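*Asks:* turn this into a structure:
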Amino acid sequence: MSGRELTLIQAINAGLREAMRRDERVMLLGEDIGKNGGVFRATEGLLEEFGEDRVVDTPLAESGILGTSLGLAANGMRPVPEIQFMAFIYPGFEQVVSHIARIRMRSRGRYTAPLVVRVPYGGRNRAPELHSDSTETFFAHTPGLVVVSPSRPYDGKGLLLSAIESEDPVIFLEPMRLYRAYREEVPDDYYTVPLGRAEVVRAGHDVTLISWGSTMRDALKAAEQAEQEHGWSVEVIDLRTLSPWDEETVFASVIRTGRAVIAHEAFGHLGLGAELAARIGEECILDLEAPVARVASYDVPAPLFQLEDWYAPDAGRIVEGIHKVMTF
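*Replies:* You can find the predicted model right below:
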């Protein structure tokens, strides 16, 4: 299978193109996604190839974008709406949690909502207020939604294609910090990465480190640092799908290592890491050598430029979390 070295944003673009070529029901909606190719250029070139009936520039109205997408999905289309930044989805939150997530249950299976909401998220991009939120827990807490966050170009394309194939609504969270951070080989052909499966991206035997999205880069650096400085062997898991998350892979790793650290950019209070820690405690308590540690952002709104790097967990703070469980 031939491939190219792509960034994450290029892989997203390639995935959208492949899906639209394969299935004429797939269409895109969003602000500035047509003529401008999207604020991050995720949809660049797609208007020219597929036309304005399938790449639709919408008004600045998130509730309208999401409500329209639900109507399209319930009537046989496969819409992929884009919300420019995570904090911009809040005006459309009611459409997501009250209608998109519930339509299958409410209609007793007569209608489904096979749509994918693409949402750039996360901070450390030197952006203004309301451009750096990481509130994935809102959606992971909502029954009826699948929540996905790729951390590498290969997964970006493969998970997006799986999401578009899904009969369930998917919130597809794209870490802006990684959009152009690095390249890796991405197959040119159509392929999928299964939803609901985590990936062990680094094998180890002393402690399990679980992360997702942009914090995966920091987690991998922390694992290397912990091994170089202390000799600790760190197994790193990329959760990839946040809801439903892959309990089998996580539990098997924690049972093997006896220790767990969870690192994420979202707030620590009631973050997804709290749910992971609780489930690990319930299922792996007899195998744990130390309490589960969480490393997260502080419980304040994402700050502006000079405090961004202090606010979010970096490799150093994650190493501190590893040290905490290793020396318990």
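
*Asks:* please count neighbours and contacts with C-alpha atoms only from this point.
*Replies:* Noted.

*Asks:* which parts of the stretch 151-300 of the chain are helices?
*Replies:* 153-165, 215-230, 247-257, 272-284 (DSSP state H, counting those that start in this stretch).

*Asks:* this one next, for a side-by-side:
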Amino acid sequence: MTTRTYLLALNDALRHEMERDPDVFILGEDVGQFGGCFGVTQGLFEQFGEARVKDTPITESAIIGAATGAAAAGLRPVCEIMFVDFIGVCLDQLFNQAAKMRYMFGGKAKIPMVLRAPQGAGIGAAAQHSQSLEAWFLHVPGLKVAMPATPADAKGLLISAIRDDNPVIFLEHKLLYGIEGEVPDEAVAIPFGQAVVRREGQDATIVATSKMVHTALEAAETLAADDIQVEVVDPRTISPLDMDTIIASVKKTHGLVIAHEAVKTGGVGAEIAAQVAERAFDYLDAPIVRIGAPFTPVPFSVPLEQAYIPSAATIVDAVRQLRS
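*Replies:* Below is the predicted model of the structure:
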């Protein structure tokens, strides 16, 4: 194990898989000599060359179209969309082609491609470069969706994504790139669909995704000072979604708060809440509480942006509301 940043853990995963499998290649805007907009692909162009680390024109439809075709032909492309906000440019290639080809060919076609995309607010990038759009992809059969919250998960889940024979949307929160954690030196794949309990407790369950996992853990520390012990569950992937771990936690704690940075309306939290209500309603001592951003574009103003992003204090208040 080595202490690495989230960003370098992603870089490690890409390097491991490109060394292991010559069919793996990278494409996207500025992923070559520049090393990627946020630096995730740094050094890979120098090691693997232009044939396997390919800069593309500024056209997301071409990036995803080329990746889909390459995957169908037997390669394993890892494409980068510079900001998830630009995903609308290539929705047809993604939703109608990549996500459906294996089904429409009766399983004979494989589409082993990964779409990496930074998302999330907090860097002052305003309304067109700060959104969290994971719920869009959750709604489309044929896509898998990963949202790693730690450096170790970033590496392990990306390895699994590259080895998967289905298209994977791999969402990286921009504010997580600099966090540090212990990461295996070897290529240890983390299976999709296996949530992890980040903190054990018995007084309430908090299910949180991506950067909000760290916010939930901060809230848990505040609550512990008042002898309220919450359990924090990180799904890690939202498609497939490990509801069994979430249900088991709710049956143990009898209360549920769901926190994500995406807007609350129509978010992943609504799906989790619905499934808990269907499968564990009798175990709840209070209504489920969902925490998300307000239904508004992400503000550019720093104070407004900070007010927009759900805080640890909001989660603390929600848990206290459950227990009142």
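
*Asks:* export the helices of the stretch 151-300 of structure 1 to CSV and tack on mean neighbour count and distance to residue 45 of structure 1?
*Replies:* Formatted as CSV, the helices of the stretch 151-300 of structure 1 follow (neighbours: other CA atoms under 10 Å; distance: least, CA to CA, whole Å):
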stretch, mean neighbour count, distance to residue 45 of structure 1
helix 153-165, 24, 17
helix 215-230, 19, 29
helix 247-257, 19, 38
helix 272-284, 17, 36
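
*Asks:* make CSV out of the ones you listed and add distance to residue 122 of structure 1.
*Replies:* Formatted as CSV, the helices of the stretch 151-300 of structure 1 follow (distance: least, CA to CA, whole Å):
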stretch, distance to residue 122 of structure 1
helix 153-165, 16
helix 215-230, 9
helix 247-257, 24
helix 272-284, 15
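
*Asks:* what's the angle between the top strand by length along structure 2 and helix 212-224?
*Replies:* Criterion DSSP state E: the longest strand present in structure 2 is strand 256-263. Strand 256-263 of structure 2 runs at 140 degrees relative to helix 212-224, counting by axes from the mean of the first three to the mean of the last three CA atoms, to 10 degrees.

*Asks:* quick one: list the elements packing against strand 256-263 of structure 2.
*Replies:* Secondary-structure packing of strand 256-263 of structure 2 (3 or more CA pairs under 8 Å, 6 or more residues apart in numbering; DSSP states H and E): strand 204-208, helix 212-224, helix 268-280, strand 289-293, helix 312-323.

*Asks:* residues near the equivalent of residue 313 of structure 1 over in structure 2, how many?
*Replies:* Taking TM-score structural alignment, the alignment pairs residue 313 of structure 1 with residue 310 from structure 2. Using other CA atoms under 10 Å, residue 310 of structure 2 has 21 other residues around it.

*Asks:* how near is residue 310 of structure 2 to residue 138 of structure 2?
*Replies:* Distance, residue 310 of structure 2 to residue 138 of structure 2, by CA to CA, to the nearest Å: 21 Å.

*Asks:* ditto for residue 228 of structure 2
*Replies:* Distance from residue 228 of structure 2 to residue 138 of structure 2, by CA to CA: 33 Å.

*Asks:* again with residue 265 of structure 2
*Replies:* Distance of residue 265 of structure 2 to residue 138 of structure 2, given as CA to CA: 14 Å.

*Asks:* hmm, back to that, helix, strand or coil: sort out the match of residue 313 of structure 1 for me.
*Replies:* What DSSP: H, G, I helix; E, B strand; the rest coil gives for residue 310 of structure 2 is coil.

*Asks:* list the contacts of it.
*Replies:* Neighbouring residues of residue 310 of structure 2 by CA atoms under 8 Å, 6 or more residues apart in numbering: 259-261, 291-293.

*Asks:* what do you get if the cut-off is 10 Å, keeping everything else the same?
*Replies:* With contacts defined as CA atoms under 10 Å, 6 or more residues apart in numbering, the neighbours of residue 310 of structure 2 are 212, 215, 259-263, 291-294.

*Asks:* cool, residue 49 of structure 2 as well?
*Replies:* Here residue 49 of structure 2 is in contact with 32-33, 43 (criterion: CA under 10 Å, 6+ apart).

*Asks:* mind redoing it with 7 Å?
*Replies:* If a contact means CA atoms under 7 Å, 6 or more residues apart in numbering, then residue 49 of structure 2 has no contacts.

*Asks:* what's it aligned with over in structure 1?
*Replies:* Mapped onto structure 1 by TM-score structural alignment, residue 49 of structure 2 lines up with residue 51.

*Asks:* distance of its match from residue 24 of structure 1?
*Replies:* 12 Å.

*Asks:* for residue 147 of structure 1, same thing?
*Replies:* Distance of residue 147 of structure 1 to residue 24 of structure 1, given as CA to CA: 24 Å.

*Asks:* which of these two has more neighbours?
*Replies:* Each of residue 147 of structure 1 and residue 24 has its neighbours counted (other CA under 10 Å); residue 147 has more, 27 against 12.

*Asks:* please, which helix or strand holds the residue mapped onto that one from structure 2?
*Replies:* Alignment note (TM-score structural alignment): residue 147 of structure 1 maps to residue 145 of structure 2. Element membership of residue 145 of structure 2, judged by DSSP states H and E, is strand 144-146.

*Asks:* before we move on, the earlier item: among the helices of the stretch 151-300 of structure 1, which comes closest to residue 239 of structure 1?
*Replies:* helix 247-257 (8.4 Å; CA to CA).

*Asks:* residue 293 of structure 1 matches what in structure 2?
*Replies:* With TM-score structural alignment as the criterion, residue 293 of structure 1 pairs with residue 289.

*Asks:* how many neighbours does the residue nearest to its match when sequence neighbours are not counted have?
*Replies:* In space, and not counting its chain neighbours, residue 289 of structure 2 is closest to residue 257: 4.8 Å by CA to CA, 6 or more residues apart in numbering. Residues within reach of residue 257 of structure 2, counting by other CA under 10 Å, total 25.

*Asks:* mean shift of stretch 2-17 of structure 2 relative to structure 1?
*Replies:* Superposed on structure 1, stretch 2-17 of structure 2 shows a mean distance of 0.6 Å to its aligned residues (mean CA distance after the TM-score superposition for structure 1).

*Asks:* residues in structure 1 aligned with that stretch?
*Replies:* Alignment of stretch 2-17 of structure 2 against structure 1: residues 4-19, by TM-score structural alignment.
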